[in-house]
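**Q** Could you work out the structure for the sequence below:
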Amino acid sequence: MHEKIHYSQLAIMVYMVQSGIIIFALPRIVAEAFGMNGWLGIMGLSVLVLVNLYFIILVYKKGAGRSVFTIVEASLPKFVYYPLYIFMITTFGLLAVLVAKNYVMRIQLTMFPDVKPNYFLVYFLLLILFFLSKGIYNMSKITVVFFFSTVWLLFLLFILIPEFSFTRLTTFFFQGATDPIGKGIEAYTSFLGYELTLFLIPYVQKDGNFGKAIVFGHLFTTFVYTVTCFMTMGFFSFNQLKNILYPTHTILKFMQTPLIERIENFVFAFILLKVIVTVAFYYWAALEVSQSMLKSVNKKWLIALMFLGSFLVGAVLDVQREINELFTIITIPQIIFAFSFPLLLLCLLWLNKRKERMNTEIA
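**A** So this is what the prediction gives:
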């Protein structure tokens, strides 16, 4: 009998998958999306995610802990759910490799400008492959270790307190937004990753804490994002913030400690642990879908094909702008999927229950 993921591990997994390298650009994104005091917009986006999480929790309760694949395959024919599976495999794999390539590009530009980023991508994917090979239960345990290895980074914001000024926040709210829709969607993508909890349902403890765990994990992400944006907006003026590509990274350059001179490079090394978790769990979800779709194919072949295909896509992209554009193209359908897939599962569960009730009455 396999062990089950504890609800505390699940909460940490949600936070670790959601948060990542986007936090370096998030203050600028919310400033462009919501304007002055845009950090408040993070809370509004968080509420939208909570609505989505409510649907996921309903799937868990109505489905009695059944796998999403069991629910789908019991109600829909193959010609309907196979395209859905292909969409999930493709988007999960592409999101994983784009997050990985984005990180290695930043590492290459920041610390190793003479090394080709694709070399880093190969090493990074090999590291992910090793992480993925441990299985979901060991992955959850390693994620907890990574969490306690990185959560202390939040306390670095205390170094900014002497430079923080409430006057930079201004008394105006949500004025001066330059792209509310486009940048608002981009800010929302910083929360993506919570939809992967649907695939974790069969692996978690059936103790009734599934909903509490994913909500708490998401709320902690919201707290980290809100505090980071709030402190950044009190450090830079509003106009400065809109003109700095990576405000959080720029702030790190101002931080000085008695022990570490280049603290931004030190932080980048620890952010790697968060990125590993995000990328690995997207690959894991893609692998779960692949195994459900191609049950007769060996798991090792599926992993090899998945990593090779995603690497070829990542290797072609050498310009940050191209990566960002493709990421935007993929994340919009992913947001739609995150909302619609739980609703589809709820409809299928309702139809199955209705069919069972009718069969009972006839019998």
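**Q** switch to C-alpha atoms for all contacts and neighbour counts from now on
**A** Will do.
**Q** Number of residues surrounding Ser149?
**A** By other C-alpha atoms under 10 Å, 14 other residues sit near Ser149.
**Q** for the closest residue to Leu241 other than its chain neighbours, what are its contacts?
**A** Sequence neighbours aside, Arg28 is the residue nearest to Leu241 in space, at 5.6 Å (criterion: C-alpha to C-alpha, 6 or more residues apart in numbering). The neighbours of Arg28, taking C-alpha atoms under 8 Å, 6 or more residues apart in numbering as the test, are Leu241, Lys242, Asn243, Ile244, Leu245, Tyr246, Pro247.
**Q** ok, and the most crowded of those?
**A** Among those, Pro247 has the most neighbours (other C-alpha under 10 Å), with 24 neighbours.
**Q** What distance do you get for that one to Phe210?
**A** Distance, Pro247 to Phe210, using C-alpha to C-alpha, to the nearest Å: 35 Å.
**Q** Next: Glu361.
**A** Going from Glu361 to Phe210 by C-alpha to C-alpha gives 33 Å.
**Q** Give me the more crowded residue out of the two.
**A** Applying other C-alpha under 10 Å to Glu361 and Phe210 shows that Phe210 carries more neighbours, namely 25 against 8.
**Q** residues contacting the closest residue to that one other than its chain neighbours?
**A** Once flanking residues are discounted, Phe210 sits nearest to Tyr7: 6.2 Å by C-alpha to C-alpha, 6+ apart. With contact set as C-alpha under 8 Å, 6+ apart, Tyr7 has these partners: Val204, Gln205, Asn209, Phe210, Lys212, Ala213.
**Q** To check against the first, give me the structure of this:
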Amino acid sequence: MEKDKQYSLLISPFLIMFVIHSNQIGVGILGFPRYIEAFAGNDSWIVVLITGTVFHVFIWMMYRILSEGNFDIVDLNNKWFGKWIGSILNCALMLYLLLGATVILRTFIEVIQAWMFPELATWIPAAIYLLLTYYVLAGGFRTVTGICFFGVIIPIWLAFTAASPAKLSSFSNLLPIMDHSLMDFVSGTKQMTLSFLGAEILLLAYPFIKKPKNSRIWAHMGVGLTTILYTMVMIVSLAFYSSGQLQQSIWSTLIAWKVVELPFVERFEYIGITFWCFVIFPNICLNIWGASRVGKKVLHIKQKYFVLILITIVFTVCILMTNRDQIDYLNTLASKIGFYFYYIYLPFIFLYSSIWRRVKKRI
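**A** This next block holds a predicted model:
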């Protein structure tokens, strides 16, 4: 009976697509094209495809790592590296997830302040978001997954608004193709990694999936959906702006929304930002849930109490950041840590787990 109850708390395999996709799409999509274009120019859309392909490899690595059993990365770190080193690695993961939640929330608040309410105090939207986050997390991972599902479905219609800027675009801006060096593509891919961060939540969500091995294809579909969306935004941005204009546009996607015409609203970007609240919310919920999950296992604190501690930390950091330079620094820090996580830690863990399994079979 207890086993049936626990099984009923798990999510269906196809829902991992929404979990991964919703955690990858965040506030970065509103302005990432200018950062990639600075390295790869008109070939930036190819950089997006390359980064998406690399993340499919990372997803494959994660499933290989997690195939050890019905464990998450916290359990495996402790198993492979012992209590002390494992705890250090797990605490680093917790801080990384907490940083991700803080970056997403504070950057989106900056968008609201810059575009809609310049005089809005930072603590007001931060408090609203974090109180709602606590309410969702109190319902467990199934509730968080439900938020991810609606965070993809409700704002999905915004993808069709790309047609309006496309009408005024010059797609000859994409030519000539493959006009940049290998190092340009490498630098662009490194920069693009920040926008693809979020798939690492699989390392913690794996034990919460019914028949988790069956979810592999859905995880790849989540990354694929992210790649398609980013590629579409990048192509439209390259065609809509000249190189000089794109470099001067901090929020290029929002500016492009200005050309969307509806008979009942003059400033469509206000609608876009409003609906983007549904996109940002799952990011915050998943990152704080992941950090609290790690904290529960490492520090042996009840998750519902640890969530309150983490929310307080995120709230404090958000209100202490008062200017664009501080927010940029936090984004850069998250990008660097995410890069090292995916390109150093994940391959190392993958190789270590592969060697561990081979040695174990021979013994």
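**Q** quick revisit: for the contacts of Tyr7 of structure 1, which ones persist in structure 2?
**A** With both residues aligned by TM-score structural alignment, their matches' C-alpha atoms under 8 Å, the contacts of the contacts of Tyr7 of structure 1 that structure 2 also has are Val204, Gln205, Asn209, Phe210, Ala213.
**Q** now, among the residues you listed, which is nearest to Ala11 of structure 1?
**A** Lowest distance from Ala11 of structure 1 to these (C-alpha to C-alpha) belongs to Ala213, with 4.5 Å.
**Q** From Ile280 of structure 2, how far out is the aligned partner of that closest one in structure 2?
**A** In structure 2, the residue matched to Ala213 of structure 1 (TM-score structural alignment) is Trp218. Separation of Trp218 of structure 2 from Ile280 of structure 2 (C-alpha to C-alpha): 21 Å.
**Q** higher neighbour count, these two?
**A** Ile280 (23 against 17).
**Q** Make sure the more buried one is actually in contact with Gly28.
**A** No - with contact defined as C-alpha atoms under 8 Å, Ile280 of structure 2 does not count as touching Gly28 (10.2 Å).
**Q** Give the residues shared as contacts by these two.
**A** Residues touching both Ile280 of structure 2 and Gly28 (C-alpha under 8 Å, 6+ apart): there are none.
**Q** check contacts around Val144 of structure 2.
**A** Here Val144 of structure 2 is in contact with Val136, Leu137, Pro282, Cys285, Leu286 (C-alpha under 8 Å, 6+ apart).
**Q** now for the second one: what does it line up with in structure 1?
**A** The alignment partner of Leu137 of structure 2 in structure 1, by TM-score structural alignment, is Leu132.
**Q** Run a quick neighbour tally on the residue nearest to its match when sequence neighbours are not counted.
**A** Once flanking residues are discounted, Leu132 of structure 1 sits nearest to Ala280: 6.1 Å by C-alpha to C-alpha, 6+ apart. Number of residues near Ala280 of structure 1 (other C-alpha under 10 Å) recorded here: 26.
**Q** Name the SS class of the equivalent of Ala280 of structure 1 over in structure 2, please.
**A** Aligned counterpart of Ala280 of structure 1 in structure 2: Cys285 (TM-score structural alignment). When classified by DSSP: H, G, I helix; E, B strand; the rest coil, Cys285 of structure 2 comes out as helix.
**Q** With Ser310 of structure 1 instead?
**A** Here Ser310 of structure 1 is recorded as helix under three-state DSSP.
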